[in-house]
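J.: structure for this input, please:
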Amino acid sequence: MKVKENHENKRNIILEAFYKLVAELGMENVSMTKIAKAVNMPSSLIFYYFKNKQELIYGLIDYMFEKCISVSTPDIDWTNKDVKGEFIKFVDSLFSVNGAIEIDSRVYFSCVNIALRDKRAKEKFAIYTEKANEKLLKTIEYFSAEGVISCDNTAEAVYYLMVMIAGLQDTLDFLDDHEKFQCIADFHKKQLFRFLGFKE
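T.: Sure thing, here's the model as predicted:
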């Protein structure tokens, strides 16, 4: 068990370094040698955990999407009796600057570019998108069942929410002013409340 955990930890260390290097240098400028130097490992050891750079890229897509899902579908406290407060906290998390900057767009769009020409990468995008949708749907259905929101079509609400999150991420990419971004996010948050039939 410890051997397996250690193996996963090493893989994650490599993927985290790869993620940071892609964000800094761009995918095309990151070599296995640079990754090895960043994690203080010989290149041969990188190849022990990932047989080639393509496998490393697939690992990066997994790593990136796990980050995406944690940001775009924040966990809620199902035991919290203040369901309304929990809903507000959930939405605040979705529309925060901290959440938006968690995912580096340079990494994301580098992976998108690969997915456009690589079948396996494209399949990973589809799988993780579905995973995020399912988690959001469960959350929206919960708040709807609790009477916090009035939503006749929860699947439509999830789609609307995903589009809003993606749009805000794009906004932040071209807007360095975090205060201005939060104003825009707060506006969209109010639109979401209205769409979901939530009364503050």
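
J.: could you use CA atoms for every contact and neighbour count after this?
T.: Noted.

J.: can you give me the buried ones in the lengthiest helix in the chain?
T.: If you go by DSSP state H, the chain has its longest helix at helix 119-145. Buried residues in helix 119-145, counted by 16 or more other CA atoms under 10 Å: 121-122, 124-125, 128, 132-133, 135-137, 139-144.

J.: so where do the helices sit in the chain?
T.: Using DSSP H, helices in the chain cover 2-25, 32-38, 43-49, 53-72, 83-94, 97-101, 105-115, 119-145, 154-173, 178-196.

J.: packing partners of the last one?
T.: When you say that, I think you mean helix 178-196. helix 97-101, helix 154-173 (3 or more CA pairs under 8 Å, 6 or more residues apart in numbering; DSSP states H and E).

J.: hmm, who's touching that helix?
T.: 91, 95-97, 149-151, 157, 161, 164, 168, 171-172, 175, 199 (CA atoms under 8 Å, 6 or more residues apart in numbering).

J.: I have a second one here; can you model it like the first so I can compare?
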Amino acid sequence: MGRNSLKDERQKEIIKKYYAVAKKEGLENTSIAKIASEMNVNPSLIIHYFKNKEELTYSLIDYILEKYLVIYNRKKIEDHDLGSFLIELIHKLFKSWNSLFNESVFYSCYALGFRDKLIKMKFKNLQDSLRSHLKEVLDKCNEAGIVNLPSTEKTADLIYIMVDGAYYYLSLISEKEEYEKKLLEYKNYAYQTLGLSID
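T.: The predicted model follows:
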């Protein structure tokens, strides 16, 4: 048990350093030697925990994708709190998304999915999971009369299409004022889709 715990800790430490190096130098320029140098260890130590860079990259992608689900972390939601929770959730989806990960590393990992079926499946599973989480929240809000949605499944899908499309486009905008203006517009479209009136 102790050994597994130590192994898990060491692997997480290596993955975090991999992420840090990839942020600085780009995923394609990152190597096991550079990660080892960042950690001040011998490359053989990394090979001890990860057979090769491919295995390490799979773990990095898992690490990045797990960050997405943090946005749903919350204790049990009371019925009287559902409305404010939904409003805050949409706000987080359109405000906190890009603070969870580095866009350059994320899109580099995403691009690997076009050549690697396992990576593609990981991203697909994440997207399905995110939609499922949002659908559960919308189901509760529907039952409580906070929203009136014919299909919570289709609405959850549409919200994530908005989120993904918004961040893809916003990643191309350098001007902060324009970025914030567009972000607010997209967030308001999501509120309108849910039939929520925000003052």
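
J.: now the TM-score, please.
T.: The TM-score (TM-score structural alignment, normalised by the length of structure 2) is 0.89; 197 aligned residues with a CA RMSD of 1.9 Å.

J.: in structure 2, what stretch matches the longest helix of structure 1?
T.: Per TM-score structural alignment, the counterpart of helix 119-145 of structure 1 in structure 2 is residues 117-143.

J.: average offset between the matching stretch and structure 1?
T.: Mean deviation of stretch 117-143 of structure 2 from its aligned counterpart in structure 1 after superposition (mean CA distance after the TM-score superposition for structure 1): 1.8 Å.

J.: Phe198 of structure 1 pairs with which position in structure 2?
T.: By TM-score structural alignment, Phe198 of structure 1 lines up with Leu196.

J.: touching, that match and Leu149? I think so.
T.: No - in this structure, Leu196 of structure 2 is not within contact of Leu149 by CA atoms under 8 Å, at 11.2 Å.

J.: ok, now which ones touch Cys141 of structure 2?
T.: Residues in contact with Cys141 of structure 2 (CA under 8 Å, 6+ apart) are 82-83, 86, 147.

J.: if we go to 7 Å?
T.: Going by CA atoms under 7 Å, 6 or more residues apart in numbering, Cys141 of structure 2 touches 82, 147.

J.: next: Val97 of structure 1.
T.: Val97 of structure 1 makes contact with 178, 182, according to CA under 7 Å, 6+ apart.

J.: excluding sequence neighbours, find me the nearest residue to the spatially most central residue of structure 1.
T.: When CA atoms, centre = their mean is applied to structure 1, the residue found nearest the centroid is Cys68 (0.7 Å). Distances taken as CA to CA, 6 or more residues apart in numbering put Ile103 closest to Cys68 of structure 1, at 6.5 Å, once the chain neighbours are dropped.

J.: neighbours around the one you found, how many?
T.: Other residues within reach of Ile103 of structure 1, judged by other CA atoms under 10 Å, total 18.
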